[in-house]
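1. One predicted model, sequence on top.
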Amino acid sequence: MGFQYAFGVCHTNLKIVGLWPGSINSKFNGIIPVLLLTITIFIMITFVTMAQTTKLLMIWGDLGLMINNLSTANLPITVVIIKTILFYNYKRELGMLLSSVINDWNADKTKGEVINMVRNAKTTRKLSFICLFLGMGSVNGQLAVRISQELDILPGQINKREPMLISYFPYDYKPSPIYEITWLFQYLGAILATLIYSGIYCFFVGLVLHLRGQLANLRFRLETLDIDGNKANHRKITKKIGFIVERHNILNRFAKEIENVFNGIFLVEIISCTVLICLQLFLLVTLISDDNKDINVPILQIVFTVTYVMHVGTHVLISCYVADKLQDESSAISQSAYNIQWYNMASQNSKLLLMIMQRSEKPLKLTAGKFCSFSLLLFIQILKTSGGYLSMLLAVKEKI
């Protein structure tokens, strides 16, 4: 159990679409990922983004259809394409971060340090499966809703043999097998976008939790320093504290690199997440509103909408949660350095401890575009903002 256990789900997701950073190590292996990534982006743009954007212009003015078009796939997959480009631009830096993680797993460790790293690896794997499950549930939920509408099991689709998503194609897609092929490529585009969306989140979560584990190991080394006041022991203590200071500096640089890579990606994500939660909640309120009291409530569509909101919200919640844990762990190092018996140390060792405390004064924070720090408070603010936008949309709907 180690690196592959923690990053296994993420590795599979991103390797399928050609985004796994490790593939840059070989020129031969580099051809296949680029080809896979090109095909993935082509399918997403051609069969989802362009087709839905064209349809959006055609239905402009119909609030319900516009929101359905934007929130179901158009806006999410457009955001995924932007995030894909940003992520790919940092592929070399991400490969270096992965190499650092692998080196940490291969380095000599105490039993306690191994247990701590395994605990964080298990958490990473569990959160990765949650992200992937909700993502696939959303895509297949939309598929089930559309099939039910085509078969007249659910209301909401007057014209038959329409694409899976609200889209326009410049060809006659209703005859078989063109109709089935169009559905297949739209479904495939949604699946590939989900793999990228969840994969990037899992990658971020894995890096942050690994960093948290390394900080915890460093804190344990501080707390277990043997301070006995023996002058002959000072040199040994100096060597141990010197290692901790150097390691702490390396981990701070690791955190800075994560921040540099992901702050732009998550700025786009925070903005889109706020809008998507608002739009999906609007559709949910519309489905169960009094306007539909004479129609059977479409349970399957409500389940899909709830799953989709959970899918978008849970990803952001997980990122805020792990960033909060990282911040707490980085602050704890300063307290641990203060609590040890520094008064029994040589002045040189006390100064080294002071360096650790000064570096830990400002906890490690991960931001979205340098504007806001990831934390549970940020997640609450996103929900509040989405609620404000929802109130505005409902007011606009009442006036139409």
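-> Happy to help now that I have it.
2. going forward, measure contacts between C-alpha atoms and count neighbours the same way
-> OK.
3. Next, the buried residues of stretch 80-98.
-> If you call a residue buried by 16 or more other CA atoms under 10 Å, then stretch 80-98 has these buried ones: 80-81, 83-84, 87-88, 91-95, 97-98.
4. Reformat those residues as CSV; add secondary structure.
-> Below are the buried residues of stretch 80-98 laid out as CSV (DSSP: H, G, I helix; E, B strand; the rest coil):
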residue, secondary structure
80, helix
81, helix
83, helix
84, helix
87, helix
88, helix
91, helix
92, helix
93, helix
94, helix
95, helix
97, helix
98, helix
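5. Closest one of those residues to residue 301?
-> Nearest to residue 301 among the buried residues of stretch 80-98: residue 80, at 23.6 Å, using CA to CA.
6. From the centre of the protein outward, give me the first residue you hit.
-> residue 201 (2.2 Å; CA atoms, centre = their mean).
7. Which residue comes closest to it once chain neighbours are left out?
-> In space, residue 201 comes closest to residue 315 once its chain neighbours are excluded; the distance is 6.9 Å by CA to CA, 6 or more residues apart in numbering.
8. circling back: would you turn the buried residues of stretch 80-98 into CSV with distance to residue 319?
-> Below are the buried residues of stretch 80-98 laid out as CSV (distance: CA to CA, whole Å):
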residue, distance to residue 319
80, 17
81, 20
83, 16
84, 18
87, 16
88, 20
91, 20
92, 23
93, 20
94, 18
95, 21
97, 18
98, 19
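9. what's around residue 322, how many residues?
-> Number of residues near residue 322 (other CA atoms under 10 Å) recorded here: 23.
10. Please apply the same query to residue 28.
-> If you count neighbours by other CA under 10 Å, residue 28 ends up with 10.
11. now swap in residue 39 and tell me
-> Other residues close to residue 39 by other CA under 10 Å number 15.
12. Which of the helices or strands spans residue 155?
-> Residue 155 belongs to no helix or strand when elements are defined using DSSP states H and E.
13. correct me, but the residue nearest to the centre of the chain touches residue 320?
-> No: in this structure, residue 201 is not within contact of residue 320 by CA atoms under 8 Å, at 11.1 Å.
14. what residues are shared contacts of the two?
-> Jointly contacting residue 201 and residue 320 under the rule CA atoms under 8 Å, 6 or more residues apart in numbering is no residue at all.
15. what about versus this one:
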Amino acid sequence: METNITVLSFIIMASMDKDKDFRDSYKWTKINLGLVGAWPNENTSIIKKCQVIINAILMITCVYIPRFVALYFFRKNLNGLVYSASTNLMFIISVFKIAVILYYQDVFVKMFNEISNDWNRSVAAGYYHIIKKYANISRNMSFSTFLMVWSGCTVATVAQKYSNMEIDKKNTPDPRLTIDLVWVSYVPYNVHTSRTIFIIHWILQWYASVIGAIMYGAFDSFCVFLMFHLIGQLKVLQEIIHNINEKKKISENIITKLKYVVKRHQELIRFATILEKCFNKILLIQLISSCLNFTAQGYLLLGGLVKGEMTLSQQIMTILYGLYSLSHFFFLCYSGEVLEQASINIGYAAYETQWYNFKKNEKFLIMFIIQNTLEPLKITTFKYSSLSYYLFFTVLKTSFSYLSVLLAVKYQ
């Protein structure tokens, strides 16, 4: 009796550990999106729905519009103009990402429920070692995003306070600009009429800036989480196909197994199609912004180092922002590359079976599997290009080309 209780306790503990691994794969993403109020939830409260909308409005009214209008007033300060325009891109993209989450919220809730069911089914079938590997990759990327967001926000707050790159120290700033907020902004009224009003404005702009930075990275982590779940399920399917020959030796009904593989493969293809539909438009915008951001930050950093005009905090801020933008785009490209390879490997696994010993109807099912892998699963930037290493290095190459042109024009 005691032995049975001990075994049962061990099984329960092992099951809890496996569930914890699943929760850990999206924990940090959920924390970040939860702060914005954008985590897809079936029972989202009215407060949460209002929270995410209010956050989007704050980003637009406290950061994006005041900074966009301010560009006109320091247009002669080229470094400040480039810095302000490039960093302002992040906030408008964050608003677009909030819009995507809200628009596809029901879809994401259904996908998350499906992911949870897939995890439990894979664990029960003995494929925990496979899905855990890709859950850990998702967790590590999510945690990296969490660290980058909060360390970046801390450094940015200090850098903007004491060494704001938007302020031209050689010339007196336009008096219509408010230069002592988090960002140099145009506010159509005097925020210094009282200390309380100024503090409220500063806190609101700082809060909106932090929310924008969080949303920018957390959305990408959420996308990566969904892609790595799909990759894990494709790897499980690949393992099932590899095991078909072994199952045949013990006279298992192979056609039943092949029918399951074909059906499951179709389900995963539909999952990838939904992912593509939800993310392709915003990924195109992020592709363009990543290229522009890397070019702009490189221009500021190299130009500042040559002339010796940048302080240490400004250099750190420029490097961190450039790396933050580029690293998240790399996470997406890496996930897309692994997804494409995982889908191709399904076809290779099917071909490597002893299909020549199968019956005629079993061979047809093998053909269906291979046929479905002729066009690999891809997540694209609105059909322009698929997320891959090639796209990432193309962005780098293009950015360096733009950067060399800008520097040549500047020092001509």
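-> Structure's in. What do you need? As the structure is a computational prediction, the values presented were derived from the model and not from experiment.
16. picking up where we left off before, trace the residue nearest to residue 201 of the first structure over to the second structure, please.
-> Residue correspondence to the second structure (TM-score structural alignment): residue 315 of the first structure is matched to residue 328.
17. Can you state the mean residue-to-residue distance of stretch 376-390 of the first structure versus the second structure?
-> Its matched residues in the second structure lie on average 1.0 Å from stretch 376-390 of the first structure after superposition (mean CA distance after the TM-score superposition for the first structure).
18. give me the stretch of the second structure that that stretch matches.
-> So stretch 376-390 of the first structure sits over residues 389-403 in the second structure, by TM-score structural alignment.
19. quick one: that stretch to chain centroid distance?
-> In terms of CA atoms, centre = their mean, to the nearest Å, the centre of stretch 389-403 of the second structure is found 19 Å from the chain centre.
20. If you count neighbours, what's buried in that stretch?
-> So for stretch 389-403 of the second structure, counting by 16+ other CA under 10 Å, buried means 389, 391-392, 395-396, 399-400, 402-403.
21. re earlier: how about the residue nearest to the centre of the first structure, what's its match in the second structure?
-> So, by TM-score structural alignment, residue 201 of the first structure is matched to residue 220.
22. Spit out the contact partners of its match.
-> Applying CA under 8 Å, 6+ apart, the residues near residue 220 of the second structure are 328, 331-332.
23. which of those residues also appear as contacts in the first structure?
-> Retained in the first structure by both residues aligned by TM-score structural alignment, their matches' CA atoms under 8 Å are the following of these: 328, 332.
24. just curious, which of the contacts of residue 220 of the second structure is nearest to residue 58 of the second structure?
-> Distance to residue 58 of the second structure across the contacts of residue 220 of the second structure (CA to CA) is lowest for residue 328, with 23.8 Å.
25. List the residues that contact the closest one.
-> 145, 217, 220.
26. Now the first one: closest residue in space that isn't a chain neighbour?
-> So the one you mean is residue 145 of the second structure. residue 217 (6.1 Å).
27. count of neighbours near that neighbour?
-> Residues near residue 217 of the second structure, counting by other CA under 10 Å: 26.
28. That one is in what secondary structure piece?
-> Here residue 217 of the second structure is assigned to helix 195-242, by DSSP H and E.
29. That helix against the first structure, how far on average?
-> Counting by mean CA distance after the TM-score superposition for the first structure, helix 195-242 of the second structure comes out at 1.1 Å.
30. Check the gap between the counterpart of residue 99 of the first structure in the second structure and residue 218 of the second structure for me.
-> In the second structure, the residue matched to residue 99 of the first structure (TM-score structural alignment) is residue 113. To residue 218 of the second structure, residue 113 of the second structure is 19 Å away according to CA to CA, to the nearest Å.
31. next one: residue 238 of the second structure
-> 30 Å.
32. and if you look at residue 275 of the second structure?
-> Taking CA to CA, one finds residue 275 of the second structure at 16 Å from residue 218 of the second structure.
33. Can you pick out the residue with more neighbours from the two?
-> Between residue 275 of the second structure and residue 218, counted using other CA under 10 Å, the more crowded position is residue 218 (29 against 21).
34. In contact with the spatially closest residue to the more buried one that is not a sequence neighbour, which residues?
-> Closest residue in space to residue 218 of the second structure, ignoring its immediate chain neighbours: residue 29 at 5.5 Å, by CA to CA, 6+ apart. Going by CA under 8 Å, 6+ apart, residue 29 of the second structure touches 142-143, 146, 218-219, 221-222.
35. where does residue 29 of the second structure land in three-state SS?
-> Quick answer, by three-state DSSP: residue 29 of the second structure is helix.
36. counterpart of it in the first structure?
-> By TM-score structural alignment, residue 29 of the second structure lines up with residue 10.
37. And its match, how far from residue 107 of the first structure?
-> 23 Å.
38. cool, residue 301 of the first structure as well?
-> In terms of CA to CA, residue 301 of the first structure sits 51 Å off from residue 107 of the first structure.
39. who has more neighbours, those two?
-> Neighbours per residue, other CA under 10 Å: of residue 301 of the first structure and residue 107, the larger number sits with residue 301, 22 against 8.
40. In what element of secondary structure is that one found?
-> Counting by DSSP H and E, residue 301 of the first structure is found in helix 299-339.
41. Give me the mean distance between that helix and the second structure.
-> Looks like 0.8 Å for helix 299-339 of the first structure (mean CA distance after the TM-score superposition for the first structure).
42. How far off centre is that helix?
-> In terms of CA atoms, centre = their mean, the centre of helix 299-339 of the first structure is set 10 Å apart from its chain centre.
43. between that helix and helix 178-223, how many degrees?
-> Helix 299-339 of the first structure runs at 20 degrees relative to helix 178-223, counting by axes from the mean of the first three to the mean of the last three CA atoms, to 10 degrees.
44. after helix 299-339 of the first structure, next one along is what?
-> Helix 299-339 of the first structure is succeeded, C-terminally, by helix 347-359 (DSSP H and E).
45. Quick one: the residues in the second structure that that following helix pairs up with.
-> Going by TM-score structural alignment: helix 347-359 of the first structure matches residues 360-372.
46. so how far is the matching stretch off the chain centroid?
-> Counting by CA atoms, centre = their mean, stretch 360-372 of the second structure comes out at 36 Å from the chain centroid.
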